[in-house]
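sequence first, predicted coordinates after that:
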Amino acid sequence: MDPTQQQLWDADAARSYDTPGTGMFAPEVLGPAVERLALLADGGAALEFAVGTGRVGIALAGRGVPVTGVELSGAMAARLREKADASQLPVVLGDMATTRVPGTFSLVYLVFNTLSNLQTQDEQVECFRNAARHLGPGGRFVIELWVPELRTLPPGRSATVFRAEPGHVGFDVYDVLEQRVVSHHFDFDERQTRATGKSASVRLGLSPHRYVWPAELDLMGRLGGFELESRHADWSGAPFTAESRSHVSVYRLPAR
């Protein structure tokens, strides 16, 4: 694991990560994910890689699914612990590609593009293998991941805007040779600018990723002993097409 990932997810990031009721915490975003994961757990226990502050894990545990988390950042885990104690959601500090958690699970899941935080192909393959080590026969590994937007890059350009809304602008800078991307997030108070006529202060957040094509992801799954069971464009089961910007892919181990 790239040590910069631990630096990125520090105490400041943990404090600003939760946005109750909005963004990725909005009911229309979180609800379908929890509903689908509860069905895929099929009455068994679940393990969340990169559990963060518990956005999904706490809600899934509230549905009656026993959930354990693996988390690299001590600051993120501490934020989770403010909301749920160890009896509700145990957390093991460590790397999702190598950390072993006691027990056997029916479901391992990795949401919100987090697989791309692993900076090499070898680490991403090891993440699949680590998931397989935690699963019983027929167990599932679920990955939510974005589709690289390389088709939006004009010739000779290396950056594409993925979000432009009041108070936030985001763009990705691609290195297509190394299959890397750095996401740039600019946050500012537009109301302050309108009220004062002065430029608002801007906060920049950077996050490096290694992007993965769906077909490459399927090969990683096979190397880990999985077969692709299903792929949809979102948690609600919309069809995955050439225009889909993300996907939810379900991989399954053989039943025997």
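Alright, I've got the coordinates.

CA only for contacts and neighbour counts going forward, please
OK.

my guess is D42 contacts G138. True?
No - here D42 does not reach G138: they are 10.8 Å apart, not a contact under CA atoms under 8 Å.

overlap in contacts of those two?
In terms of CA atoms under 8 Å, 6 or more residues apart in numbering, D42 and G138 are both contacted by the residues S106.

quick one, strands of the stretch 1-150 of the chain?
46-49, 67-71, 91-93, 105-110, 135-146 (DSSP state E, counting those that start in this stretch).

okay, the ones you listed, which one's buried deepest?
Comparing these by mean neighbour count (mean count of other CA atoms under 10 Å), strand 46-49 ranks first with a mean of 28.

what's it packed up against?
With contacts taken as 3 or more CA pairs under 8 Å, 6 or more residues apart in numbering; DSSP states H and E, strand 46-49 sits against strand 67-71, strand 105-110.

so which of those gets nearest L89?
Closest approach to L89 among the helices and strands packed on strand 46-49 (CA to CA): strand 67-71, 5.5 Å.

and that closest one with strand 105-110, angle?
Strand 67-71 runs at 40 degrees relative to strand 105-110, counting by axes from the mean of the first three to the mean of the last three CA atoms, to 10 degrees.

okay, pairing it with this:
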Amino acid sequence: MTSSDDQTPETPRMPSSDLWTADTARDYDVESAEMFAPDVLGPAVDRLARLAGDGPALEFAIGTGRVAIPLADRGVAVSGIELSPSMAAALRSKDPAERIPVTVGDMATTRVPGEYSLVYVVWNSIGNLRTQDEQVECFRNAARHLAPGGRFVVELWVPDIRRFPPGQTAVPFVVGDQHTGFDTFDMVTQQGTSHHYRRAADGRISYGFSNFRYIWPAECDLMARLAGLRLEQRHADWTGTPFTSDSGSHVSVWKK
């Protein structure tokens, strides 16, 4: 037998998520301006504030604080976990009062102190975890942070693979003068890549991409059950539109 002193230390697990850079963080709010529009952001903040109630909330993949800052403005005590130090720094620059503590780490495994009435991850960010094992651990990590009766909320798109004719591997999600984007998919592994082409004011074209693993709603429910959570609500959007087979997204709430 080998003594514990002779064993090679285990290599720290690296998350599969893309690590967003300082350039990405600098441009994020401008390039995502449509997600800051009141008719988009307002219903999300309204719903999350109601679900948090009088308790604290924890955001996974908090980014630059698009949701967390207005939620804190409502009086909710918000904390966050963010993989990218650059994105976390961008949030801190917008929160000079330091109301929102942010821990740099992986949302699948990183623990922060306290119990929360609400844990949430928005705008498809759970897909940044590119393995099923990590996504399962994300649900378990949410459950670990929740107080009894607390809720885990996920905003996630439904892959629109019905639009694919035989042999096609890409589908556009936006086509405009300044921004054209399309997704490519591997139907076997559920891996995908979002490709973004943006036109600057001087006519130059830039290209960027991000990788993800898509998850079906039923797969999310199974991950939740493995974490000891049960589905409480599912709607097509933050305003409570009924979820149907034609819905392109879902806002799902699981309760501990």
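Right, received. Where do you want to start? Here the structure is a predicted model, which means the values were calculated and not measured.

that older thread, kindly reformat the helices and strands packed on strand 46-49 of structure 1 as TSV containing distance to D12 of structure 1.
Shown next, in TSV, are those (distance: least, CA to CA, whole Å):
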stretch	distance to D12 of structure 1
strand 67-71	16
strand 105-110	23
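
any idea how far stretch 194-203 of structure 2 is from the middle of the chain?
Chain-centre distance of stretch 194-203 of structure 2: 24 Å, with CA atoms, centre = their mean, to the nearest Å.

so which bits of it are buried?
For stretch 194-203 of structure 2, the neighbour count (16 or more other CA atoms under 10 Å) marks S194, H195, H196, Y197, R198 as buried.

quick one: map the second one onto structure 1.
H195 of structure 2 maps onto H184 in structure 1 when the alignment is built from TM-score structural alignment.

I'd guess that match is in a strand, am I close?
Yes - secondary structure of H184 of structure 1 (DSSP: H, G, I helix; E, B strand; the rest coil): part of a strand.

I'd guessed it sits against H209; true?
No - H184 of structure 1 is not in contact with H209 according to CA under 8 Å; the separation is 11.3 Å.

in contact with the counterpart of G65 of structure 2 in structure 1, which residues?
G65 of structure 2 maps onto G54 in structure 1, with residues paired by TM-score structural alignment. For G54 of structure 1, the contacting residues are L80, by CA under 8 Å, 6+ apart.

how far away is G54 of structure 1 from E216 of structure 1?
Look at G54 of structure 1 and E216 of structure 1: by CA to CA, to the nearest Å, they are 29 Å apart.

thought H235 of structure 2 was touching F243?
Yes - contact status for H235 of structure 2 versus F243: in contact at 4.6 Å, counting by CA under 8 Å.

need the residues touching each of those two.
The contact lists of H235 of structure 2 and F243 share H250, where a contact means CA under 8 Å, 6+ apart.

which residue is the nearest non-sequential neighbour of E34 of structure 2?
In this structure, E34 of structure 2 finds its nearest non-sequential neighbour in V40, 7.7 Å apart by CA to CA, 6 or more residues apart in numbering.

residue contacts, the spatially most central residue of structure 2?
A centroid search over structure 2 (CA atoms, centre = their mean) returns S125, at 2.1 Å, as the residue closest to the centre. For S125 of structure 2, the contacting residues are A61, L156, by CA under 8 Å, 6+ apart.

again with I100 of structure 2
Taking CA under 8 Å, 6+ apart as the criterion, I100 of structure 2 is in contact with A68, I69, A72, A77, V78, S79, G80.

contacting residues around the second one?
Contacts here follow CA under 8 Å, 6+ apart; on that basis I69 of structure 2 touches D95, I100.

tell me how far it lies from A89 of structure 2.
Distance from I69 of structure 2 to A89 of structure 2, counting by CA to CA: 14 Å.

for the last one, same thing?
As judged by CA to CA, G80 of structure 2 and A89 of structure 2 stand 12 Å apart.

and for the fourth one?
For A77 of structure 2, the distance to A89 of structure 2 (CA to CA) stands at 19 Å.

burial of the alignment partner in structure 2 of R163 of structure 1, as a residue count?
By TM-score structural alignment, R163 of structure 1 lines up with V174 in structure 2. Residues lying near V174 of structure 2 (other CA atoms under 10 Å) number 11.

any idea which element V174 of structure 2 lies in?
strand 170-175 (DSSP states H and E).

cool, thanks, signing off.
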